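Chemist: Next comes the sequence, and after it the predicted model I'd like to discuss.
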Amino acid sequence: MRTPLMAVVKADGYGHGLVEAGRAAREGGAEWLGVASADEALALRAAGDTGRLLAWLIMPSEPAEELIAADIDVTAYTIADLEKFAAAGDALGSIPRVQLKIDTGLSRGGSSFAEWTNMVARARILEAEGAIRVTGIWSHFASSEDPDDPANESQEKVFAEALAIAADAGLRPEVRHLANSAGALLRPGARFDLVRVGIATYGIDPAPGVGGSPWPELGLVPAMTVRAELAMVKQIEAGAGVSYNHTWVAEEPTTVGVVPAGYAEGIQRSAGNRAEVWVDGARRPVRGTVCMDQVVIDLGSDEVEPGSEVVLWGTGADGEPTAQDWAEASGTIAYEVVTRIGGRMKRRHVDTEQEGADR
């Protein structure tokens, strides 16, 4: 049985473009889109999206009327949130669609379990009064990418208890959702009525290194390729230090190239001397410290011309590094690698289903 999908397009579509990622997700069959902020939700509506859309990080200082008028499902963490949404609906003469979030163990957003009974009781009263409509109950895993972490089982148990309490209070939400990308893939029992797929939407493995994972069968292909043009090529002698603080010194004569992208574009500074790029059919190591505007790469004895294409990361299909490779080189996760990219980079979107399309 197919579980409906919410494509999470927060953080500018994980660096891929908020509106473009949302449109692609809708074209691919996503029944829901999910975002964190009010601004993200309203930007999608302004761009023409009319489908079901959930926002879950509404600030206390932000008025809710515009969200409700735009037919956006909003998330309540507290009774104060419920009252705020109900008041906004009353001012508009409409019934807000509200989802309730329960903190099952992440200790981040959501009602505490101790407050949950009061929360759902108040939600039910407001619903009976026609002040709100409770459309969902949800939570979020802390460690779903690690299937052996006992926190997963614990959170599922707490979520089930929270759902039972809500049902006893008389709430009948449309959707109950807990699973993120890794949860949706690794924990079928946590799929409930909807799965929220974030990083996997963009073709990136949500649980790298997990043995026996089904990713090859799913055909996950990274959507983002980051390219630059080789700005300069030069020869250096043995003993020459490269980049700030000379964290790498050439042991023998070599050729280096300058790539015009640095931490101002979101390239991890911690990747210096550890990451690789793809130039002229081969991986080339980053040498020295990543600068604000550029990185230096080692071309060895190969003759490579200025203006040659540099792929920092891509699908990996031709041997080029992936965002996961950069994550491992930087001591972080692929989520951070792709969401940080920007600065002076120019984004281009390509429909890869078009014949001959190049990512």
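Modeler: Thanks, I have the structure now. Residues are numbered from 1 along each chain as shown.
Chemist: contacts, neighbours, all on C-alpha from now
Modeler: Will do.
Chemist: Can you verify A228 is assigned to a strand?
Modeler: Yes - counting by DSSP: H, G, I helix; E, B strand; the rest coil, A228 falls inside a strand.
Chemist: burial measure for G110, as a count.
Modeler: Look at G110: counted by other Cα atoms under 10 Å, it has 22 neighbours.
Chemist: dropping in the other structure now:
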Amino acid sequence: MTATSTLLVHDDAVRANTRHFAALTGRRLMAVLKADAFGHGSIADSVLQSGARSIGVTSIEEALALRRAGVRVPVLSWLNVVDSDIAAAIVAGVDLAVPGPEMLHAIARAGRDVGRPARVHLHVDVGMARDGCPPEEWRALCDLARELRATDLLRIVGVMGHLSCADRPDDDQNARERGVFDAALRTARRRGIVPAVAHLAATAATVTGTGTGYDLHRVGAGLFGIDPSGTSDALRPALTLTSRVVSSRVVAAGTGVGYGLDHVVPRRTALALLPVGYGDGLPRTASHRAEVLVRGRRRPIVGRISMDMVVVDTGDDRIRPGESVTLFGPGDGGEPTVADWARWADTIPHEIVTRIGSRVARVHRTTAPAAETHHQETRHDRL
């Protein structure tokens, strides 16, 4: 069956971005593929072939899916509840982040049950009051980790944190939070905990340099062409979303469009109907502002974005059913970008790319090695 809407994943862009960050970090790169690789799907091979040395995800379920897909490099999972399938993670060799004593005890129990030590990264909250161990509880967590390590129930692989304001490199909070992280490292080392890797920087901190000086960089959004700091022009967007016209009509001036009829066309015009809406991930808050590319020209979406459809004002051009329309892409052809949609919806690009739903077909376009010149397109199920 022919898809009505398609999300084209430009694997060549993902590979180029990964190579950029591998060079920028001296190949100390963890590719963060959480949330189905920021909505980009099965691209683990692409990032690993392009310089990433390890992979980070949020949940154990995501990590196990990577293992089932054949990924054998280190995989870190950092957001789990205490009754997650920790035992399965340990058996699969998945590293686990530890934000507090409850999780550490749960990991030790699971390690005892399966007869294997767990690999853990102690996670300190450096200032976000979100995930990670509060600084005032860090010493106790390190003491407990040292005790459990002595029982051979765990191996302490890393210490990690996350900067809150790295997208603003001049913000004094960055220095304060680095200070908290450095103090946490000193506390751990005084207790005989010498991690193989200390990591603080995500994409923004890597681009701006606010998280440099440690052993590893966790880059997610940047692999897909998103720079939260807005300071880099080296990244390539990696998605193009297209849909196909269901029907079109010509309406008279004064015709209302969509729910509430809160858009009224000012003149006789053509309207094209697209079978894509907020049920597919388009933000409803972009209503009355968003545009699409039709026959090489940007045209406005008019009326409210509905669950399954949007209406586009195409002016004097009556679009034929079946014609392709580009909702967003890299911008090279004048089409709107993910950044444009984020601005129209008053959100961030991360949200736009991760909310595209399962009704939209994913097609991966991979560029062959340098010795070849052809392109190959393949469909992938989500991990």
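Modeler: Yep, it's here. Note that this is a predicted model, so its numbers are computed, not measured.
Chemist: all helices for the first structure, in order.
Modeler: Secondary structure of the first structure (DSSP state H): helices located at 10-14, 18-27, 38-46, 65-69, 79-92, 113-128, 150-168, 181-186, 215-218, 323-330, 334-340.
Chemist: Among the ones you listed, which comes closest to T225 of the first structure?
Modeler: Closest to T225 of the first structure of the helices of the first structure, according to Cα to Cα: helix 323-330, at 8.8 Å.
Chemist: which other helices and strands contact that closest one?
Modeler: When contacts are defined as 3 or more Cα pairs under 8 Å, 6 or more residues apart in numbering; DSSP states H and E, helix 323-330 of the first structure packs onto helix 334-340.
Chemist: re the thing from before, using TSV, lay out the helices of the first structure together with distance to T225 of the first structure and mean neighbour count.
Modeler: Formatted as TSV, those follow (distance: least, Cα to Cα, whole Å; neighbours: other Cα atoms under 10 Å):
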stretch	distance to T225 of the first structure	mean neighbour count
helix 10-14	13	20
helix 18-27	15	18
helix 38-46	24	18
helix 65-69	34	18
helix 79-92	40	19
helix 113-128	43	18
helix 150-168	33	17
helix 181-186	21	23
helix 215-218	19	11
helix 323-330	9	21
helix 334-340	10	20
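Chemist: Could you provide the ones you listed in TSV, with additional columns for distance to L312 of the first structure?
Modeler: Putting the helices of the first structure into TSV (distance: least, Cα to Cα, whole Å) gives the following:
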stretch	distance to L312 of the first structure
helix 10-14	17
helix 18-27	21
helix 38-46	28
helix 65-69	39
helix 79-92	44
helix 113-128	45
helix 150-168	35
helix 181-186	25
helix 215-218	23
helix 323-330	9
helix 334-340	11
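Chemist: between those, which gets nearest to M59 of the first structure?
Modeler: M59 of the first structure lies closest to helix 38-46 among the helices of the first structure, at 8.4 Å (Cα to Cα).
Chemist: Next, the mean deviation of that closest one compared to the second structure.
Modeler: Once superposed with the second structure, the aligned residues differ from helix 38-46 of the first structure by a mean of 0.7 Å; criterion: mean Cα distance after the TM-score superposition for the first structure.
Chemist: Could you check the angle that helix makes with helix 18-27?
Modeler: Here the directions of helix 38-46 of the first structure and helix 18-27 differ by 60 degrees (axes from the mean of the first three to the mean of the last three Cα atoms, to 10 degrees).
Chemist: Please consider this matter closed, and thank you.
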